[in-house]
Structures are given as structure tokens and as C-alpha cells.
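In: All I have is the shape, not the residue letters:
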């Protein structure tokens, strides 16, 4: 075969190869077509699944185990009654539609199912908005459900500014009691009375930190486990001192009735 013919065949081969590559490139999707479109983010109806890094779990027993234990002293009823409980939650009536209610933060609007009986399979299920801490700009919500005639719950705080959600670990089956902020919002104290014990309770303290680091906004600080009393009421006296109205359940055989025997306690911590 002559060199001229070889050159012609080589040029034809190059042209065919270039055309094929051009066709492949034209069939590829353009970057603007394949890039995901931004959509408005809404919280799922049935459970809370915020974007990564926004849901923070606090209050696990393991995190308290190596922390200082609170020490309580007995005080008189008269001393306890000198204290005045502060109103730390403000009630809110959220927007509602059908079985849903809405809580709006600076970032997005969250949609939650109302707590009610939905029949099988969920039965009683849903969320309740307990209010907002005005100074801290935190919503307080609980998620509740029932299964086999048992109730389950969890409490979480939703930051109206950062949109972070702080789920406070349940001590028993139900949610813990609403955390009570200290007078200058330096600490939260919360408790849970053991459902199956007459005079057992857990008292825990969370330190309230700077919101500039939202992941460390609430940190475990101190705790107390009581086998002597359940908690009826907690009142702060200062940011490092609070009082507890505790009780034991006593059964009166003569009347066949249970009644509460109250005792009062105080703790100071640094």
C-alpha cells in the first residue's frame, strides 16, 4: 500500500474518532442541569430530623457519672416557704392547621403533629409545645407516644435563633420535667421521679454556656440520685443554690389511702 493511501486512511480514522468524542460530550448533562436545586427545608411531620449538626443530645447518665454529686442539707418548711418560685416559661399559642402545629425559628418553620389519639398503629402520639424561655429564646417541646398501654416521652429545647435542638435524655420511660433556669440563666436544673419507686428521684444540672458555640451551649455539670425522697418542687435561691420540696409516699392502713409526707432540702454548689 502506498504512503499516500496510508496517510489518507490515518486522517479518516482521526476524523471519525473526533466525531465520536464530540457526540459523547454533547450527550453529557450540563453542570447547571445536574446540580441539585435548593429547596426550602421543613422539619418532617412524624419525627425530628434536623440537618447534620443541629440535633444535640445532652444529659446522658454516663456523662454525669464522673461529675460532682450534689450534697443536700435538711431545712425547715418555714425556710422553704420564704422562697418565691419564678415564672420562667411564657405560654405560646402556635399556628395550627388540621393535625399539625408550627414553630418558627430564625432559620425555618418546623411542622409537628399534635398529640392526640390517631388510632392504630400509633394510638396516642405527637408533640406538645410547653412554652418558651423568653430570656434564653428557647422553645420547650415534648414528644410523646404510647405502646402496649405504656407511655414514652422525650423533652427537647429548640433554639429560636440558631435552630439547634437540644434533646435532654430521658431518665425513665417518660420525658424529664421541664428544666428550671437559675435566676441569671447560668444553669438549668431538672428532675425525674422514678415511676416504679415511691421515693426515688434523679436531679441533674446543665450549665448554660455561650451560644457562640451552639454544640456546647448546654453541658452536664452535677447530679444527685435520691433513694430518700421524690421531688415535688424545686426553687432556685441564687445561681449556686436551690431548694427542694421532697416527699415520701406513706400508706395509711386505717383509711386505706396513700398520702405524701413532705421534707425540705437545700444544696449549694460552685
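Out: Structure's in. What do you need? Since the model is a prediction, treat every value here as computed from it, not as a measurement.
In: all contacts plus neighbour counts: C-alpha atoms, from now on.
Out: OK.
In: what about the helices in this structure?
Out: Ranges of helices within the chain are 3-27, 31-34, 61-64, 77-81, based on DSSP state H.
In: could these go into JSON lines alongside distance to residue 92 and mean neighbour count?
Out: Supplementary listing: the helices of the chain in JSON lines, determined by distance: least, Cα to Cα, whole Å; neighbours: other Cα atoms under 10 Å:
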{"stretch": "helix 3-27", "distance to residue 92": "56", "mean neighbour count": "10"}
{"stretch": "helix 31-34", "distance to residue 92": "43", "mean neighbour count": "8"}
{"stretch": "helix 61-64", "distance to residue 92": "31", "mean neighbour count": "14"}
{"stretch": "helix 77-81", "distance to residue 92": "29", "mean neighbour count": "13"}
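In: So which of those helices is nearest residue 95?
Out: Relative to residue 95, the nearest member of the helices of the chain by Cα to Cα is helix 61-64, separated by 35.9 Å.
In: here's the one I want to compare it with:
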């Protein structure tokens, strides 16, 4: 009888240990999966090691003859109880809707910024606030594999939506410095549609300027990028924009 008691006790302890190991393994697997499905692009350290764009003067006519791109459109998604939902390969993902009302501090929520039908990517920002200052970071969500491409901001707020070159081999995005009238940063990402998940985008070049802020960017092809820049000037009791135009060729890097 005593032997039977020890036998049952041994089985009970063994089952607890196995359950504990399984639970720990499950947690570890979830952590690995989460880490694997996110990547941060365009950090300051990364761009410091890469070439800088070389600008040349251009004209308004050069810029205006290039077609505008409507690469990002606002999709219809499910919304309920101050959240929006996106269906991915890993199930339906839930995002708290960002609100800039009131004096909320800390992380506040997500903002759906657009969707690319061509690449099947959602553009979303994660926003927060502290001491009256807003902070945001843009990421691109691939619903096919649930991968998130975080694009590091050059400042407090998130960067612009990336603009694709004509054959979508390169993407350009920018960030204008807050409270400045002619400061900006530009980042260039190389895109490979055939790359494995997490490898589709790769930073290749950047630019910091103290001469202009960015109004808009357009590609002439997969090599040449045109930039419509401006400087804000205070005149006759109001701020006005004085425009300048530039071009940069990736082949000049």
C-alpha cells in the first residue's frame, strides 16, 4: 500500500514538472516568435554607416511634370469599442484607436494611416504623449505573415508614409523637424518583394538638411528622386512658404 502511495506521488510530481516545462517552453516560443516577426529599420546608428544623398538643384517644372502617386489609400476595417481589427495569418489583430483628446500621458493607441493594395501592407502608427509632447512611430504590417517593419523616426513624431519608385524597387520617406522652419531628414529603403519575411526592406541612404523642410517627394524612375522643399518665412504678420526644388540620384551614392 505504501509503495502504491509513493507510485502515485511520483506520477503526480512528474506531471507537474512536465506541465511546468511545457508552459515555460510555450512562453519561450511565443517570445521568439514575437521577436522574429518584428524588425526596426532606419535607426540613427544604421544611417550613420550608410551613404548620404547628393542633391542637385531642380526646377518646379521638373517636379510638376512627374505624376503624383496614390500608393496609400485608407482601407475599410472592422471597428468596435474604440478598437480596430486587421485579419492576419496569425489571426485577427486588435489595435486600440489613438485619441489626442484630453491630457492623456504615456502610450495612447494606434492610428491606421493607409493600405497598399499592390504590396498588401498596412501603415500604422503607435502614438504616445508625455509632458504635452506627442511621440509616434510608424510600422508597416504584412498580414500575409504578421510581420511588422518598424521605421525609426528621426524625431519625436512618426515619419511620412514611404513613397515608392516607379517599379517599387526603392521607397523614400521624410521627417520635418518640429518647431523649425527649414530642417528635415530623408531616408531611402531598398525593397525586394521576393525576400523572406523581415528582409523585404533595407536602408541604403539618408539625408539631413538645415536648408529646407519637405513638402512632397516624387520619383522619376527607380534611380532619381525629386524633392519639393520649402522654408517658412515670416512676412506681413504671417508665415509663408518659399519653395526650392532638388533632385538626387541613387547612382551617385
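Out: Structure received. What you see is a predicted model; the values in this text were computed from it and never measured.
In: follow-up on the earlier one: quick one: closest of the helices of structure 1 to residue 102 of structure 1.
Out: The stretch from those with the least distance to residue 102 of structure 1 (Cα to Cα) is helix 61-64; that distance is 31.8 Å.
In: Which among the helices of structure 1 is found nearest to residue 160 of structure 1?
Out: Nearest to residue 160 of structure 1 among the helices of structure 1 is helix 61-64 (26.1 Å), distances taken as Cα to Cα.
In: how about that closest one, which residues of structure 2 does it hit?
Out: Matched against structure 2 by TM-score structural alignment, helix 61-64 of structure 1 falls on residues 44-47.
In: Make CSV out of the helices of structure 1 and add distance to residue 131 of structure 1.
Out: Converted to CSV, these look like this (distance: least, Cα to Cα, whole Å):
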stretch, distance to residue 131 of structure 1
helix 3-27, 56
helix 31-34, 43
helix 61-64, 26
helix 77-81, 26
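In: just the strands in the stretch 1-150 of structure 1 please.
Out: According to DSSP state E, counting those that start in this stretch, the stretch 1-150 of structure 1 carries its strands in the segments 55-58, 72-75, 95-97, 100-104, 109-113, 116-117, 124-133, 138-147, 150-159.
In: how about TSV for the ones you listed, with mean neighbour count and distance to residue 183 of structure 1 added?
Out: Conversion of the strands of the stretch 1-150 of structure 1 to TSV gives the following (neighbours: other Cα atoms under 10 Å; distance: least, Cα to Cα, whole Å):
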stretch	mean neighbour count	distance to residue 183 of structure 1
strand 55-58	18	22
strand 72-75	13	20
strand 95-97	12	31
strand 100-104	18	26
strand 109-113	20	30
strand 116-117	14	35
strand 124-133	20	12
strand 138-147	20	16
strand 150-159	19	19
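In: From residue 87 of structure 1, how far off is the counterpart of residue 166 of structure 2 in structure 1?
Out: Across the two structures, residue 166 of structure 2 finds its equivalent in residue 183 of structure 1, going by TM-score structural alignment. Going from residue 183 of structure 1 to residue 87 of structure 1 by Cα to Cα, to the nearest Å gives 11 Å.
In: Look at these two and report which has more neighbours.
Out: Neighbours were tallied for residue 183 of structure 1 and for residue 87 using other Cα atoms under 10 Å; the higher tally belongs to residue 183 (16 against 8).
In: Just to check, that one is in contact with residue 236?
Out: Yes. The criterion here is Cα atoms under 8 Å, and residue 183 of structure 1 meets it with residue 236 at 7.0 Å.
In: any residues touching stretch 138-155 of structure 2, and which ones?
Out: Residues from elsewhere that reach stretch 138-155 of structure 2 (Cα atoms under 8 Å, 6 or more residues apart in numbering): 37-44, 86-90, 120-126, 136-137, 158-159, 175, 177, 185, 197-198.
In: 7 Å - rerun?
Out: By Cα atoms under 7 Å, 6 or more residues apart in numbering, the surrounding residues in contact with stretch 138-155 of structure 2 are 37-43, 87-90, 120-126, 137, 158-159, 175, 177, 185, 197-198.
In: Now do that stretch: which range of structure 1 does it align onto?
Out: Residues 155-172 of structure 1 are where stretch 138-155 of structure 2 lands when matched by TM-score structural alignment.
In: ok, and for the matching stretch, which residues are buried?
Out: Burial within stretch 155-172 of structure 1, assessed by neighbour count using 16 or more other Cα atoms under 10 Å, is assigned to 155-160, 162-172.
In: do the same with stretch 213-222 of structure 1
Out: 214-215, 217-222.
In: Have a look at how far, on average, the match of helix 61-64 of structure 1 is from structure 1.
Out: Compared with structure 1 after fitting, stretch 44-47 of structure 2 has a mean deviation of 0.9 Å; criterion: mean Cα distance after the TM-score superposition for structure 1.
In: Can you add distance to residue 28 of structure 1 and give the buried residues of stretch 213-222 of structure 1 back as CSV?
Out: Putting the buried residues of stretch 213-222 of structure 1 into CSV (distance: Cα to Cα, whole Å) gives the following:
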residue, distance to residue 28 of structure 1
214, 43
215, 42
217, 47
218, 49
219, 51
220, 53
221, 57
222, 60
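In: List just the nearest of those to residue 268 of structure 1.
Out: Of the buried residues of stretch 213-222 of structure 1, the one sitting nearest to residue 268 of structure 1 (Cα to Cα) turns out to be residue 222, at 11.3 Å.
In: Tell me which residue of structure 2 lines up with the closest one.
Out: Match for residue 222 of structure 1 (TM-score structural alignment): residue 205.
In: The aligned residue in structure 1 for residue 233 of structure 2: neighbouring residues, count only.
Out: Under the alignment by TM-score structural alignment, residue 233 of structure 2 pairs with residue 250 in structure 1. Using other Cα under 10 Å, residue 250 of structure 1 is surrounded by 13 other residues.
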